[in-house]
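Visitor: Provided below are the primary sequence and the corresponding predicted coordinates.
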Amino acid sequence: MAQLTPVLTANWGDDKPWTLEGYTASGGYAALRQSLGMDAGDLVSMVKASGLRGRGGAGFPTGMKWGFLPAPDGGPRYLVVNADESEPGTCKDIPLMLANPHVLVEGVAITSYAIGCHHAFIYVRGEVVHVYRRLLKAVADAYAAGHLGKNIHGSGFDLDVTVHAGAGAYICGEETALLDSLEGRRGQPRLKPPFPAVAGLYARPTVVNNVESIASVPAIVTGGADWFTSMGTEKSAGHGIFSLSGHVTRPGQYEAPLGITLRELLEMAGGVREGHELKFWTPGGSSTPIFTAEHLDVPLDYESVGAAGSMLGTRALQIFDETTSVVRAVARWTDFYAHESCGKCTPCREGTYWLKQVLHRLEAGDGEEGDIDTLLDVCDNILGRAFCALGDGATSPITSAIKYFREEFEAGMHTPASELFPPNRSALFDYTPRRTGAAAGVVPA
């Protein structure tokens, strides 16, 4: 069985690891000092050689993204950290920033030095106020210790870091929508090209990376590219945080090499909850095609998951046992995507609305002949035609669920999902339906 590889999570159990003192006690900011003595180009080459790929979903090589920036022209260039984590089932960046914010700050400083950036931004989800405050404190402490600001550690390198709280729009996880929001405009995706590397924040060259991607940089600097490539697979190198939630005995964050399987992770997590068996699961959040028990041994790396018909995404492994209605689960996800559609393009704006209507009809047992074909047809009209990936992601759970569990959708023509799969059986906690009116002892006025 593969072993856990605590790197980003290594100090989570320490005494107050989120403080500057706690972080430096475990070797924090040594990588920054080492980096400032290196040539910036060598840092970019090191990250390229490490094989680090974006940990936010798409898996694009991080060092290659840095290398896309045009030659310096005397104007500013920016680093933007996408901390707007909001994919259903995804919960790795928020606990990382809460438990170990300084590793992100150090990664921001190293990355900024490597790409020639003197003003970096961390765009964090506004609802997580506790994380926002912790990041503000970490940045303030880093300034006070000389890790940020003017002439960092006598190197001649200057860097300012701004922590910005978004307003809570899922679409702002898309990098260009995030940039528009950061500039004070409505968060909607931009037409590409030009790509952010050429014309990003304030129309200047910009690198946009995920929290976990940037937080992985300090360890690569101190450990070296060969150390990082010694973990994971040939094309999906290194370690990553896997978020297990749902019907699992011990849900939580498991940091392991890429290429580990769900079967191995479940062994570490105590398996599916007692007395039940795995029915379906998501390998990378709700916007990735679902898997079933037959995929337990698929290596969780970008290539293997893709070859099996899904995407590794954010490594948000939502586990569902046999008590769960697939139709109900997919309907809830679709509610989310319909609500979070920014409305810029017709396929997503209108398509997710109609998907939602049909799914709720099937969930209620009021499905009509042809509803399943309608779902597939609408998904086909969204896929590849939406302005950004939100539309494509909204279709993935629907098409894959119909592929593996078509009979449940057909049952929606005559039987409510609540009868086939009573909600109290799949609830993780004591399930007591809300009582209102006379049933609750309330006498109408």
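Guide: Received the coordinates, thanks.
Visitor: from here on, contacts and neighbour counts on C-alpha atoms
Guide: Fine.
Visitor: Can you show me the strands along the stretch 1-150 of the chain?
Guide: 78-83, 119-124 (DSSP state E, counting those that start in this stretch).
Visitor: So which of those strands is nearest residue 389?
Guide: strand 78-83 (15.8 Å; C-alpha to C-alpha).
Visitor: Quick one: list the elements packing against the closest one.
Guide: Using 3 or more C-alpha pairs under 8 Å, 6 or more residues apart in numbering; DSSP states H and E, the elements in contact with strand 78-83 are helix 101-115, strand 119-124, strand 206-210, helix 211-215.
Visitor: Out of the strands of the stretch 1-150 of the chain, which is the most enclosed?
Guide: Ranked by mean neighbour count, those are led by strand 78-83 with a mean of 26 (mean count of other C-alpha atoms under 10 Å).
Visitor: Show residues contacting that strand.
Guide: 93-94, 108, 111-112, 117-125, 173, 175, 178, 201, 204-211, 214 (C-alpha atoms under 8 Å, 6 or more residues apart in numbering).
Visitor: can you rerun that using 7 Å?
Guide: Outside strand 78-83, the residues within contact range by C-alpha atoms under 7 Å, 6 or more residues apart in numbering are 93, 112, 117, 119-125, 173, 205-211.
Visitor: alright, now check it against this:
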Amino acid sequence: MPLTPVLTERYAVERSWTLAAYEATEGYVGLRRALQMTPDELVTMVKDSGLRGRGGAGFPTGMKWSFIPQPKPGETPTGPAAKPKYLVVNADEGEPGTCKDIPLMMADPHSLVEGVAIAAYAIRSHFAVIYVRGEAVHAHRRLVAAVEEAYAAGYLGTDVLGSGYDLEVVVHAGAGAYICGEETALLDSLEGHRGQPRLKPPFPAVAGLYGSPTVVNNVETLASVPFVVRGGAAWFKAFGPEKSPGPKIYSLSGRVVRPGQYEAPMGTTMNELLEMAGGVRPGHQLKFWTPGGSSTPYFTAEHLDVPLDFDSVAAAGSMLGTTALMVFDETDSIVEATLRFTQFYAHESCGKCTPCREGTYWLVQILQRLVDGRGTARDLDLLLDTCDNILGRSFCALGDGATSCIASSLKYFKDDYVALLPADERDRLGRTLKLEPVGAMA
């Protein structure tokens, strides 16, 4: 399938991370055009493009920008509209299997910096923060260098490109907590507090960083913005389905011949991506895969032709998430894989709410018993009961995500769990077990 790279078009350029390489490939053309427009015109353009957040939730980007309270012409601003506006970039990529944002920041950091400048101008912000995962040391250094180059060239700072618009950008390294990928926990971390999710409402658009109106966007989302401005809304919508348009970076890993990043239009199927990656490793067959990372319900071979866009994946019973496509074959134990994922969530739970803090701990204990061959028939029901007590009851989406792999694995591969039970426990199986998927998995 012939593809024209957009987000990854500079990856093959020599020293692609430098300002010289970026400017030689239409870099900052979008910012120049944006500064000739009004902020409201920019917001409308991004709305019309259909760009949706690439961080997992898929919320319309232009709509999120429009939620920021702005002062009305001729009136003295009061309330949230009178406060400064902030833009925060969520570059805390920590979802297991996800590797799209860090390579982008390594290979093409100026696309993010340009996207930040355009977005900040659109929401009338004069201060932006790029919150980078602490372990991503090299990406952090690349971004710091890119921001310094942008300041020196007049793309950031006072009177950006002679427009009269001022923008300060800070690159901040987080402390390595997965929970800080949740936007309000990220804001708490930025303010110097322990990273824990906040109660919503109020939402960040009204009371975010330092209690002021704040937009939180993902790296890939903002890196897409310069292309929207350069090409126009209609051009951007030509990629993929109408409700989920645009180019997308898919992270393909696991039992494939050529794991890596593959850019394709939204709505590309897993079958097409596998073809690009050389297929499942020779002599083996695909067993299960994740469409959006470990916090999304598993898919199987029957889902290979599901278009990988937000709405189609949701209709098929999972979530597009971060498009972290982890591929497993018949040699992999789905119970062991699920145990590994659950151990991660139990470790990364911030502990703020009881369902997640206690529930993920007990999920690990049950799964470990099953993997060790010490499980009972009732443990299968207990797994689902525990998931049911977490799903929809935890403070943020971490708890919900922890249940996804368990519920979906029991839905599609119940026999794999049963096979791990001792012989006498297998004999007890029958009508005593519910084995019905919980919540959204029903």
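Guide: Yes, it's here. A quick note: this is a predicted structure, and the numbers were derived from the prediction, not measured.
Visitor: thinking again about what came up before, what about the helices and strands packed on strand 78-83 of structure 1, which gets the closest to residue 160 of structure 1?
Guide: strand 119-124 (4.7 Å).
Visitor: Just to confirm, what residue in structure 2 is aligned with residue 399 of structure 1?
Guide: Aligned counterpart of residue 399 of structure 1 in structure 2: residue 407 (TM-score structural alignment).
Visitor: State the next helix or strand along the chain beyond the strand or helix carrying its match.
Guide: According to DSSP states H and E, residue 407 of structure 2 maps onto helix 397-412. Going down the chain from helix 397-412 of structure 2, the next helix or strand is helix 414-419, by DSSP H and E.
Visitor: That following helix vs structure 1, average offset?
Guide: Superposed on structure 1, helix 414-419 of structure 2 shows a mean distance of 0.9 Å to its aligned residues (mean C-alpha distance after the TM-score superposition for structure 1).
Visitor: And the contacts of that helix?
Guide: 335, 426.
Visitor: Helices along the stretch 101-250 of structure 1, start to end?
Guide: Remark: helices assigned in the stretch 101-250 of structure 1 by DSSP state H, counting those that start in this stretch are 101-115, 129-144, 175-182, 211-215, 217-223, 225-229.
Visitor: What is the corresponding segment of structure 2 for the fifth one?
Guide: Mapped onto structure 2 with TM-score structural alignment as the criterion, helix 217-223 of structure 1 occupies residues 225-231.
Visitor: Just the buried positions in that stretch, please.
Guide: 225, 226, 227, 228, 229, 230 (16 or more other C-alpha atoms under 10 Å).
Visitor: correct me, but the fifth one touches residue 30?
Guide: In other words, residue 229 of structure 2. Yes: if you go by C-alpha atoms under 7 Å, residue 229 of structure 2 and residue 30 touch, sitting 5.4 Å apart.
Visitor: any residues in contact with both of these two?
Guide: Contacts common to residue 229 of structure 2 and residue 30, judged by C-alpha under 7 Å, 6+ apart, are absent.
Visitor: Just tell me what residue 77 of structure 1 corresponds to in structure 2.
Guide: Match for residue 77 of structure 1 (TM-score structural alignment): residue 85.
Visitor: How far does the helix holding residue 407 of structure 2 sit from its chain's centre?
Guide: Distance of helix 397-412 of structure 2 from the chain centroid (C-alpha atoms, centre = their mean, to the nearest Å) equals 17 Å.
Visitor: Over to stretch 360-378 of structure 1?
Guide: On C-alpha atoms, centre = their mean, the centre of stretch 360-378 of structure 1 falls 30 Å from the chain's centre.
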